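K.L.:
I need the structure of the sequence given here:
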Amino acid sequence: MTATALPVASGQGQWALGERAPLNHNEQFKQDDGPLEVRKRIEQTYSRLGFASITSDDLRGRFRWFGLYTQRRPGIDGGRTAVLEPHELEDEHFMLRIRIDGGRLDADQLRAIAEVSTQYARDTADLTDRQNVQLHWVHIEDVPAIWRTLEAVGLSTTEACGDCPRVVVGSPVAGISPDELVDPSPAIDEITRRFVGDPDLANLPRKWKTSISWLPDVPYLTNDIAMIGAVHPEHGPGFDLWVGGGLSTNPMLARRLGVWVPLADVPDVWLAVTRLFRDYGYRRLRHRARLKFLLADWGVARFREVLETEYLGRRLVDGPAAQTAPRMIDHMGVHRQRDGRWYVGATPIAGRVSGTALAAVARLAQRHGSGRVRTTVDQKLLILDVEEADVAPLTAALAAIGLQVAPSTWRRDILACTGIEFCKLAIVETKARAAELVAELERHPSLAAAEISISLSGCPNACARTQVADIGLKGQLVRDASGALVEGFQIHLGGSAGLAAGATAGFGRKVRGLKVTAAELPAYVRRVAAAYLDQRHHDEPFAAWALRADEMSLR
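P.N.:
Predicted structure coming up:
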């Protein structure tokens, strides 16, 4: 029996089965007018006539394909997030997401981002956990000028959001790491050149997240499609293909297809998987439109069969699994490159920087390096190509602008999403809460040895990878001691992305009823960190301890 003759669920809006009628409003507006067509209206109409001229389907739909979301109206508390209509929640300002594929920037590009931030975005800038930069307070009238500034240096906001191929995540040390056997940057470049902005791929069932890296320094198991370095015993270095990862309210880890992909084939294999998702992905319900649900229904064997027979027209080579690293890699600190120079990794708190700070980083990267800068999936920055004599002055200069090269474990290992400050979906504050938490924990030297990752998400969507952190904090309203509803968090413990040797990827543990108010959070983390340090076996990681600890130790 051929792959297409196998029984499949009907009525899910799968194009490959001839189900082209739109089954929800999102599918309708994408069919009514290609999302990429909205750029002309932004340039020719909306930027001239202002916010009030924007149609609803463009404002809350197609704008996403160019990295634009309306931000949350100030003063609306988290209790109203789920009850207000979109027009009641939104402000007349935008978040603008700049895509940075592979996390690669040069000094001119970083200066351009800084210029846009300071001139058009109130000096805001956030480093995301997908290597992008997000700006806030953007006016629609300024968007064409912003695009001109960014595109003049090779940057773009095209398909930074939307049901399309979003940024391709990659290792920030691709091409310079002594441990890398194959630099996948040419494949990332080809994918972005050929397919970003391609109308044929601009209407996928849902967002499409990609990671391509030789090193296991990106959370590849949480992406829709991921390729990670692997050495075939006969063919040599290539990439191990994983599909179907995603977090949010129904988290699933990606699964191996069991194939080996040479570097030259990476773009075409990526295209084949993407087209399969476009054609067979579920489009009826938005919350079931990610690839992970199709893969769960089909299984790996059928997915591979359809991929090979219908989209590649050939068999893929069976291959070995990728190898994990001896320990987690986040690239903070000072590290030698393969050419003998050094790269320096520095961290803000939870990605919060500014245009002013980014302009300073651009100057430092040129003064002490070659001008090359990288963003990471952990909301951090690297400066590459630093001579040994420049390491100390660069480290001091970074510290002067709030970027620490030797941060505390708490500053180093904390992530936070945008939160209620700007996001219409959020219920609680995250960025400021992360900064307060770090400041409090740094006041307790006895806890410095606890290497514990913390992720704060303002809602259940897990934009900060809540479920794969040591301590994952999902924002919600909880009752305080007086019975009042206040900002707080449900707690996940012992999650892991499985990137280090001996670590088992998984979503950790939820202890029944384990929630804290935002005010109680620092004391809770202090308490559980102290219990971990007291009870761990030798160098036992937090995730392993959390999965075996008794509930009292976790409360």
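K.L.:
contacts, neighbours, all on C-alpha from now
P.N.:
Noted.
K.L.:
and residue 297, which of the three is it?
P.N.:
Look at residue 297: counting by DSSP: H, G, I helix; E, B strand; the rest coil, its state is helix.
K.L.:
That one: what's it in contact with?
P.N.:
With contact set as C-alpha atoms under 8 Å, 6 or more residues apart in numbering, residue 297 has no partners.
K.L.:
Need the distance between the two termini of stretch 224-237.
P.N.:
Terminal residues of stretch 224-237 are spaced 23 Å apart (C-alpha to C-alpha, to the nearest Å).
K.L.:
Can you list the buried residues in it?
P.N.:
By neighbour count with 16 or more other C-alpha atoms under 10 Å, stretch 224-237 contains the buried residues 224-232, 237.
K.L.:
what are the ranges of the strands in the stretch 251-400 of the chain?
P.N.:
Using DSSP state E, counting those that start in this stretch, the strands assigned to the stretch 251-400 of the chain run over residues 255-261, 317-318, 333-336, 342-346, 352-354, 373-375, 381-386.
K.L.:
Out of the ones you listed, which gets nearest to residue 78?
P.N.:
strand 352-354 (21.3 Å; C-alpha to C-alpha).
K.L.:
Let's compare: structure for the following, please.
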Amino acid sequence: MTVTDSHPGHGAPATPERPVRPPRADRSNGQWKVDGTVPLNPNETWKQEDGGLNVRERIESIYSKEGFASIPPQDLSGRFRWWGLYTQRRPGIDGGRTAQLDDSELSDEYFMLRVRLDGGALTLEQLHTVADISREFARDTADISDRQNIQYHWIRVEDVPEIWRRLEAVGLQTTEACGDTPRVILGSPLAGIAKDEILDPTPVIDEILERFIGDPELANLPRKFKSAITGHPSLDVVHEINDISLVGVLHPELGPGYDLWVGGGLSTSPRLAERLGVFVAPDAAADVWHGVIRVFRDYGYRRLRNKARLKFLLAEWGPARFREVLETEYLGRALPDGPAPAPASGPGDHVGVHEQKDGRFYIGAAPVVGRISGSVLAGLADLLEAAGSDRLRLTPHQKLVVLDVPADRVDATVAGLEDLGLTTAPSPFRRNTMACTGIEFCKLAIVETKATAAATIAELERRLADVTPQLGRPISLNVNGCPNSCARIQVADIGLKGQIVTVDTADGPAQVPGFQVHLGGGLASADRDEAGLGRTVRGLKVTADELPDYVERVVRTFLDQRIDGESFSEWTRRADEGALQ
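P.N.:
Sure, this is the predicted structure:
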């Protein structure tokens, strides 16, 4: 028998290549094409019993009418994610109790709702709609995530069908924004407008969305599947930390196309993606994406969820075997060898004012760690309208870019952005600090992040104003509320992993919010040729209150000790542990 694209829980029986074997103690990793499809953990069981996409009908016809109490646990904590819905953290539960309570005890009767914005693209009409939903249904919340999404909080299940109706009326969706699915596709914010673009990835992103997002045959993956596609030479989609990335290159004989990267991801077991060494023509890119996700679906590890990301399969197989399986079993043809991307041409966050290839301008602006609001979005929509722009893009760095601004409206647009708290000339600390959602709303978090990061930025701007011009390359500061690295702590100059820290007080030892420190990580950029994971220093932890003190101290030590113009990351790799304290 051969494997088809029909799987349990989606209306058709599985037809595995090999007979299904019963579980046994020495079973391997639960790969469908090797071990059969008998589920090996509770998540795999309920996904096969009823696919996550099927819950939408129940949300619309039952739960939104009968309320939160009508939602059974498996839909609430599982299948709702297939439609971008997570219960948010119940207020008043401190970080020390995060690991002590189960999901039902941590959950409030409100949801985070994630709107997937593939390529980070919003039209003016869509921006108005997103702003209105925030103000009407989400208590004016709206965060820009580092996956180019908008995230709401305080969403009631009773309001979800109306929110879907409004989003879908303007071409937006929450389909597979979470869950074991193909998540949002990161795309260059400058797609189609940059002077130096190698190629426009928009047609590929659109084709993948049209053909594959919401497809039941791809809606039961071992874990989440993160994608990124760019044709811009700034390498602006953090390609090294996605499950699949297509990065624009110029082949000496075949012209513009993509270099294929596979198997990146961070969390508690960080691993950088690897090149397969192939050249992907633009008209083949969607099919290659489809091939890679099916390799993951069929060969990905399903026994243990903490070993189920694609990076673990690639670590075992290596890029050569992965390429062979992709070409022979899924594409039916060999892909040509191809070149690696050139070093990044400039910053990938696109902050500032820049000319487009059509003579108009794009303007990149920085909120504070992605925290905005529906009111700010509404003001932004009014500003775009006044500028004659119909397009906005979000970035994978928690920034935003206004497109198509005529030259004579640039100054007014920059001033209008500043009035909204969105600066086009941020300090290095504001520009290069990111933060995850944190304990305010996230059930996994141990510490607060957004306000801590914002307060730290303000302090560093004040304390380090005298040495900021000496920094040269900006120093990135990423703040995460738990070990899962949503804010990419291992690839920041200073990465902070939230945890409870014990300190001595006059009344004896006390537990307070704090961070473990990672130093010297980074992704390929205009200032760094290669990506690398940061180092940890044994015993190096700081409390949240001490964070500005620590960053100021380590930055000043770096400036005192650096040689030959080395970067902060280079210095941390050679510095002794005492200098990093």
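K.L.:
Could I get the TM-score for this pair?
P.N.:
The TM-score (TM-score structural alignment, normalised by the length of structure 1) is 0.97; 549 aligned residues with a C-alpha RMSD of 1.3 Å.
K.L.:
ok, back up a step: for the buried residues of stretch 224-237 of structure 1, could you give me a markdown table that also reports secondary structure?
P.N.:
Shown next, in a markdown table, are the buried residues of stretch 224-237 of structure 1 (three-state DSSP):
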| residue | secondary structure |
| --- | --- |
| 224 | coil |
| 225 | strand |
| 226 | strand |
| 227 | strand |
| 228 | strand |
| 229 | strand |
| 230 | strand |
| 231 | strand |
| 232 | strand |
| 237 | strand |
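K.L.:
tell me which of those is nearest to residue 87 of structure 1?
P.N.:
residue 224 (30.9 Å).
K.L.:
Aligned against structure 2, show me the partner of that closest one.
P.N.:
By TM-score structural alignment, residue 224 of structure 1 lines up with residue 243 in structure 2.
K.L.:
list the contacts for its match?
P.N.:
Residue 243 of structure 2 makes contacts with 225-227, 261-265, 273, 310-311, as judged by C-alpha under 8 Å, 6+ apart.
K.L.:
do residue 530 of structure 1 as well
P.N.:
Residue 530 of structure 1 makes contact with residue 447, according to C-alpha under 8 Å, 6+ apart.
K.L.:
Shouldn't it be within a helix?
P.N.:
Yes: under three-state DSSP, residue 530 of structure 1 falls within a helix.
K.L.:
Show me the strands in the stretch 1-150 of structure 1, by range?
P.N.:
Going by DSSP E, counting those that start in this stretch, the stretch 1-150 of structure 1 shows strands at 68-72, 90-98, 104-105, 124-127, 133-138.
K.L.:
Including distance to residue 510 of structure 1 and mean neighbour count, could those go into a markdown table?
P.N.:
Output for those, formatted as a markdown table (distance: least, C-alpha to C-alpha, whole Å; neighbours: other C-alpha atoms under 10 Å):
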| stretch | distance to residue 510 of structure 1 | mean neighbour count |
| --- | --- | --- |
| strand 68-72 | 30 | 26 |
| strand 90-98 | 32 | 22 |
| strand 104-105 | 37 | 22 |
| strand 124-127 | 29 | 25 |
| strand 133-138 | 31 | 23 |
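K.L.:
Could you verify that residue 491 of structure 1 is part of a strand?
P.N.:
Yes: counting by three-state DSSP, residue 491 of structure 1 is found in a strand.
K.L.:
what's the nearest residue to it if we skip its chain neighbours?
P.N.:
Sequence neighbours aside, residue 473 is the residue nearest to residue 491 of structure 1 in space, at 5.0 Å (criterion: C-alpha to C-alpha, 6 or more residues apart in numbering).
K.L.:
Which one of the contacts of residue 243 of structure 2 is nearest to residue 452 of structure 2?
P.N.:
residue 265 (25.4 Å).
K.L.:
Kindly check the end-to-end length of stretch 395-409 of structure 1 for me.
P.N.:
Between the opening and closing residues of stretch 395-409 of structure 1 there is a gap of 18 Å (C-alpha to C-alpha).
K.L.:
Return the residue of structure 1 aligned against residue 521 of structure 2.
P.N.:
Residue 521 of structure 2 maps onto residue 495 in structure 1, by TM-score structural alignment.
K.L.:
is it true that that match touches residue 503?
P.N.:
No: between residue 495 of structure 1 and residue 503 there is no contact under C-alpha atoms under 8 Å: 9.8 Å.
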